[in-house]
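Peer 1: this is the structure alone, sequence omitted:
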């Protein structure tokens, strides 16, 4: 298995990221397509991981007032537990720093909080619900 994680540059690569998001969030987690596709994708950096030609993970980074919001981190079910989420997050951190973004925030699904804590994020809110799923806001300062 040779996994390549990239910043999506072409329309095809961005569409690949959206396919993974649809599979994980809309199909698997039953999140409304209207919530998942919020009209903000054209303002974001997109990230996608491939196993050969097959898109297997995705995420996006949106700049808001010189801070970054990490969103839509997802890995196809059959690829979870293989460090691919880490690869996506490390590339997001690298891209953020290259663009002068050093404060990142994200809304982690409660089940994913330990994953983000291992990357250095800390919880900065009480549990709240988005799309019917418990989340917590988490933050990190990149050095």
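Peer 2: Happy to help now that I have it. Here the structure is a predicted model, which is why all the values come from computation and not from measurement.

Peer 1: from now on I want contacts and neighbour counts done on CA atoms only, so please keep to that.
Peer 2: Noted.

Peer 1: okay, now the nearest residue to residue 9 once chain neighbours are set aside: neighbour count?
Peer 2: Taking C-alpha to C-alpha, 6 or more residues apart in numbering, and ignoring the residues beside it in sequence, residue 9 has residue 46 as its nearest neighbour in space, at 7.9 Å. The criterion is other C-alpha atoms under 10 Å. On that basis, residue 46 has 25 neighbouring residues.

Peer 1: wait, isn't residue 46 in contact with residue 17?
Peer 2: Yes: with contacts defined as C-alpha atoms under 8 Å, residue 46 counts as touching residue 17 at a distance of 7.2 Å.

Peer 1: structure two is appended below for comparative analysis:
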């Protein structure tokens, strides 16, 4: 697996997010102003784009991960865990000591398997239950492969 980090959202990232979040999951507000301040990480299997996420700076040394998606034919191969690991490495190299994320509640166990913990803030995003989670990156020495069926 190869990862590319871009300061602007590449077409490959847009295509994957449209397929997973809009076509499969029915979200409407997929692209926003946060895309302009984010780093976009795309996973490639050879030349084929297969997964994506974005990370952006928050308060202090905290960054936020979002829009993690893996195309259906590639799920169950730990690509979601690989993307999270690449995101952690990327933001650590930029001084981050904590990563937060706004997860769909149905995938909380995936993030827990990677060391993320519930921050106790639960809400709805376009009617879908979500929760805020975080992970101190100082504790991270590698990433644990989790199940990414949900992506």
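Peer 2: Received the coordinates, thanks. Note that the coordinates shown come from a computational prediction; the quantities given were computed from them, not determined experimentally.

Peer 1: what does the residue nearest to residue 9 of the first structure align to in the second structure?
Peer 2: Residue-level alignment of residue 46 of the first structure against the second structure, with TM-score structural alignment as criterion, gives residue 40.

Peer 1: what's the mean distance for the regular element (helix or strand) spanning that match versus the first structure?
Peer 2: Per DSSP states H and E, residue 40 of the second structure falls inside strand 39-45. The superposed strand 39-45 of the second structure is, by mean C-alpha distance after the TM-score superposition for the first structure, a mean 0.8 Å from where its aligned residues fall in the first structure.

Peer 1: okay, buried residues for that strand please.
Peer 2: Buried positions in strand 39-45 of the second structure, judged by neighbour count with 16 or more other C-alpha atoms under 10 Å: 39, 40, 41, 42, 43, 44.

Peer 1: among those, which two are most distant?
Peer 2: Distance extremes for the buried residues of strand 39-45 of the second structure: the farthest pair is 39 and 44 at 16.2 Å, using C-alpha to C-alpha.

Peer 1: how about the contacts made by the aligned residue in the second structure for residue 139 of the first structure?
Peer 2: With TM-score structural alignment as the matching criterion, the partner of residue 139 of the first structure in the second structure is residue 134. Contact criterion C-alpha atoms under 8 Å, 6 or more residues apart in numbering gives 98, 99, 100, 101, 116, 117, 118, 119 as the residues in contact with residue 134 of the second structure.

Peer 1: quick check: residue 134 of the second structure is in a helix.
Peer 2: No: assessed by DSSP: H, G, I helix; E, B strand; the rest coil, residue 134 of the second structure does not belong to a helix; its assignment is strand.

Peer 1: can you count the residues close to the aligned partner of residue 130 of the first structure in the second structure?
Peer 2: In the second structure, the residue paired with residue 130 of the first structure according to TM-score structural alignment is residue 125. Summarising burial for residue 125 of the second structure: neighbours were counted as other C-alpha under 10 Å, giving 14.

Peer 1: do you know how far residue 125 of the second structure is from residue 67 of the second structure?
Peer 2: Look at residue 125 of the second structure and residue 67 of the second structure: by C-alpha to C-alpha, to the nearest Å, they are 13 Å apart.

Peer 1: what do you get for residue 129 of the second structure?
Peer 2: In this structure, residue 129 of the second structure and residue 67 of the second structure are 15 Å apart, going by C-alpha to C-alpha.

Peer 1: what does residue 78 of the second structure give?
Peer 2: The separation that residue 78 of the second structure has from residue 67 of the second structure, given C-alpha to C-alpha, amounts to 16 Å.

Peer 1: who touches both of residue 46 and residue 17 of the first structure?
Peer 2: Shared contacts of residue 46 of the first structure and residue 17, counting by C-alpha under 8 Å, 6+ apart, come down to 8, 58, 59.

Peer 1: a markdown table please, covering these and showing secondary structure.
Peer 2: As requested, these are exported to a markdown table (three-state DSSP):
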| residue | secondary structure |
| --- | --- |
| 8 | coil |
| 58 | strand |
| 59 | strand |
